[in-house]
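J.: Dropping the sequence and predicted coords here.
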Amino acid sequence: MKKIAKLCSFWMLMTIPIFGFSQYTDVINSNRPGTSFSAYSVGTKVYQGEFGMSYGHDEHNLFDADVDYFDIEYAFRWGVWREQFEVILNGNYQIDQLTDRGRTFTRSGPMNTTLGAKYLFYDPQRKRKLEEPNLYSWKANQGKKFKWKNLVPALSGYVGANIRFNGSPFVYGSNFNFFNENEADISGKIMLITQSHITADWVFVTNFIYDRIGTDFTSTQYIFTLTHAFNIKWAAFVENQGISSDFYSDNIVRFGGAYLLNSNLQFDASFNFNTKDTPSRTFGGIGVSYRMDYHESKWELVDDGKKLPKNELEQPKKKKGWPILRWFKKKDKNVPPPDEEFDENEN
């Protein structure tokens, strides 16, 4: 009888609604060394900084101009309000030497500065965590096995504002401004983000961007990033970014890797080039990401991937009416009678 009681207890634990986790991860979730944004946020009460430096050379054959530059990149990410919500301040500061038709200039200033917020609308991983294991196949339960449903991506939206500082020699994120165009001090940016965990060690991220909204030269962009984790420490990525605008268009290829030193510290390196000569671009860099983790896990009671209402979490309501009258109510025939008591010494 003891064995029966234990077995019943086990199945009760397996069949009751289980607790779902937030999207917070035990290790740092950095967007570096690529330029795409992941769909997931860092988690509430997490403060994360992502920094890099790169050196590059651009050459514009049509206008006989070239530039050598040193770039400092930064991103600050804060998880606030809800687990799905994140505030992001990112940009880069550039120091360069421009040679334009025989004349040489030294320039410096902010190239891009953007303040925005991201929200995760749909997370397929949330429901997959609730799936029961396959009791008949060990292989089916392994994360490295491809499943078609893994192609269903997480979906996030981003809204931000580009801020141009007075005195900056750069406009529209370009190293060249042959026609002395001006850029508005404030412009809009929106983005749709998808992220698919194809297997446990392959992740595919896409960004679809509409940028410089409200200016004379709006741009549309896409970024496709494929990441592979070799183990818990090492990962590599390849990325393609397309930019289309009347001011500047490009097609950039990036690849590189990252090393996780500990759960809150990551180092990275990357190399970049494009596929055109107006201008041609080659640049590479290194970076570091660090987070201060004050996250507090909040548990939610979920059933079949759906969050249960608050009243499901409350204690059962007390039965109404006089106790003596409840004796005469009809009993529910579907409720099985209580098990008979068993001897503690019984095997």
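T.: Great, that's in hand.
J.: all contacts plus neighbour counts: C-alpha atoms, from now on.
T.: OK.
J.: The closest residue to residue 298 other than its chain neighbours: what secondary structure?
T.: With sequence-adjacent residues excluded and distances taken as C-alpha to C-alpha, 6 or more residues apart in numbering, residue 298 is closest to residue 22, at 7.2 Å. Classification of residue 22 using DSSP: H, G, I helix; E, B strand; the rest coil returns coil.
J.: list the contacts for residue 22?
T.: By C-alpha atoms under 8 Å, 6 or more residues apart in numbering, residue 22 lies in contact with 43, 83, 297, 298, 299.
J.: Using PyMOL, define a selection of the buried residues within the residues you listed.
T.: In PyMOL syntax, the buried subset of the contacts of residue 22 is picked out as below (16 or more other C-alpha atoms under 10 Å):
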select buried, resi 43+83
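J.: and the comparison structure, right after this:
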Amino acid sequence: MRRVLLLFLLFSYSFIVNAQYTEIINSKRPGFSESPYSIGTDVFQFETGLFYRSSNNKVQPATPNTIGGELFFRYGKFKEKLEFNAKIAYQRDEILNTPNPNFNISGISQLTIGAKYLIYEQKYTDKSKEVRSWKRKMAFDKKRLIPSVGAFVGVNTNFLGKDFKENELTLKGAVLLQNDFSNRLVLLTNLIADKILSDSNEYSYIATMTYALNYKWSYFIENQGVFEKGFTPKFHFGTGLAYLFSRNLQIDASVRTNFFEDYSYLYSSVGVAWRLDRHSDEIINKNSPRAQLSKKSNRKKKGNFFSRIFKKKKRRH
């Protein structure tokens, strides 16, 4: 019985020290890229927003105006490194029908169900304890060039509106990378393969640089490239702001465009992220730019830009 209890305690400890949970909401919004870190066990999170898109693409069939809403639901269970999620989008498109009048279609345009897992977490040297050399304390940690790595696997379901239905179920996979260059500056890189096993398979990348202005405000810049078979590649650039309203609520806004003459593109979005926190562990995983700044003002809260920047805190025995 003692051996069983000892094994259980060892297992529990190894499970806890890898915790991904943070005291501040860990939101994917307002950027399109995603961190390799999960939200933590027994956390229910809802990230929703309204978007407007205007485009004039002469190569592909044009949808001059699109308005819609999306919901990204996230749930942590079983392991701290594991997260289940689902994304649903509803939109109304204006379809160009020259020389006839334009017409509209509407319905559920996306319903993807998947899971994310943190494969590798990069550790950084704690230079706050370095007192012998100012140069060593201020030197850049080369480990920060090696990213933390996560993976996403999902299924694009066919439970869509009649105007958006696909012929079959398709798969989606992504490699998620995160470089913490400092306590304020983070780079997220996503390499994505979408609509796998179909004739319209799509490959893309997203690179997002995030920076925390202070404990409450943060902003990002983002570049996205989309490569579809038979179509000209698309490259979009975006920026936006996020405001931490409370430890469980974030408000955001963003805008995107392209810099090419062959077609025009404008995308804008506003949204909120809210979580129902049922997490019971007493551990916080990663400090963030907001957390670093809050320490200076003797605050106990810890957070980050989109709460994507985490740092482990050792548990007291």
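T.: That came through fine. Nothing here was measured: the structure is a model prediction, and the numbers come from that model.
J.: Mind checking the TM-score on these two?
T.: After superposition, the two chains reach a TM-score (TM-score structural alignment, normalised by the length of the second structure) of 0.77; 268 aligned residues with a C-alpha RMSD of 2.5 Å.
J.: Counterpart of the residue nearest to residue 298 of the first structure over in the second structure?
T.: Correspondence of residue 22 of the first structure to the second structure, assessed by TM-score structural alignment: residue 19.
J.: Next: residue 233 of the first structure.
T.: Using TM-score structural alignment, residue 233 of the first structure lines up with residue 216 in the second structure.
J.: Spell out the secondary structure type for the closest residue to residue 143 of the second structure other than its chain neighbours.
T.: With sequence-adjacent residues excluded and distances taken as C-alpha to C-alpha, 6+ apart, residue 143 of the second structure is closest to residue 124, at 6.4 Å. Assigned by three-state DSSP, the conformation of residue 124 of the second structure is coil.
J.: rewinding a little: among the contacts of residue 22 of the first structure, which are located in helices?
T.: Counting by DSSP state H, no part of those is found in helices.
J.: Just give me the neighbour total for residue 152 of the first structure.
T.: By the measure other C-alpha atoms under 10 Å, the count of residues near residue 152 of the first structure is 15.
J.: what's the counterpart of it in the second structure?
T.: Using TM-score structural alignment, residue 152 of the first structure lines up with residue 146 in the second structure.
J.: likewise residue 193 of the first structure?
T.: Using TM-score structural alignment, residue 193 of the first structure lines up with residue 176 in the second structure.
J.: Burial check on that match, number of neighbours?
T.: Residues near residue 176 of the second structure, counting by other C-alpha under 10 Å, number 26.
J.: so what's it up against?
T.: Counting by C-alpha under 8 Å, 6+ apart, residue 176 of the second structure makes contact with 34, 35, 36, 149, 150, 151, 152, 188, 189, 190, 191.
J.: Pull the number of nearby residues for the third one.
T.: Other residues near residue 36 of the second structure come to 28 when the count uses other C-alpha under 10 Å.
J.: what about it, which SS state?
T.: Per three-state DSSP, residue 36 of the second structure ends up coil.
J.: what do we get in the first structure for it?
T.: When the first structure is aligned by TM-score structural alignment, the residue opposite residue 36 of the second structure is residue 39.
J.: who touches the closest residue to residue 37 of the second structure other than its chain neighbours in this structure?
T.: Leaving aside its sequence neighbours, residue 37 of the second structure sits nearest to residue 118 (C-alpha to C-alpha, 6+ apart; 5.9 Å). By C-alpha under 8 Å, 6+ apart, the contact set of residue 118 of the second structure is 36, 37, 38, 81, 82, 148, 149, 150, 151.
J.: Out of those residues, which two sit at the greatest distance?
T.: By the measure C-alpha to C-alpha, 82 and 148 form the most distant pair in the contacts of residue 118 of the second structure, at 14.6 Å.
J.: quick revisit: the residue nearest to residue 37 of the second structure pairs with which position in the first structure?
T.: Match for residue 118 of the second structure (TM-score structural alignment): residue 120.
J.: can you check residue 51 of the second structure too?
T.: Using TM-score structural alignment, residue 51 of the second structure pairs with residue 54 in the first structure.
J.: And residue 279 of the second structure, by the same measure?
T.: Using TM-score structural alignment, residue 279 of the second structure lines up with residue 295 in the first structure.
J.: pretty sure residue 168 of the second structure contacts residue 160?
T.: No - at 11.3 Å, residue 168 of the second structure does not count as touching residue 160 under the criterion of C-alpha atoms under 8 Å.
J.: Who has more neighbours out of those two?
T.: residue 160 (18 against 11).
J.: Look up how far residue 170 of the second structure lies from the nearest residue to the more buried one once chain neighbours are set aside.
T.: Nearest non-adjacent residue to residue 160 of the second structure, counting by C-alpha to C-alpha, 6+ apart: residue 108, 4.9 Å away. Distance, residue 108 of the second structure to residue 170 of the second structure, using C-alpha to C-alpha, to the nearest Å: 16 Å.
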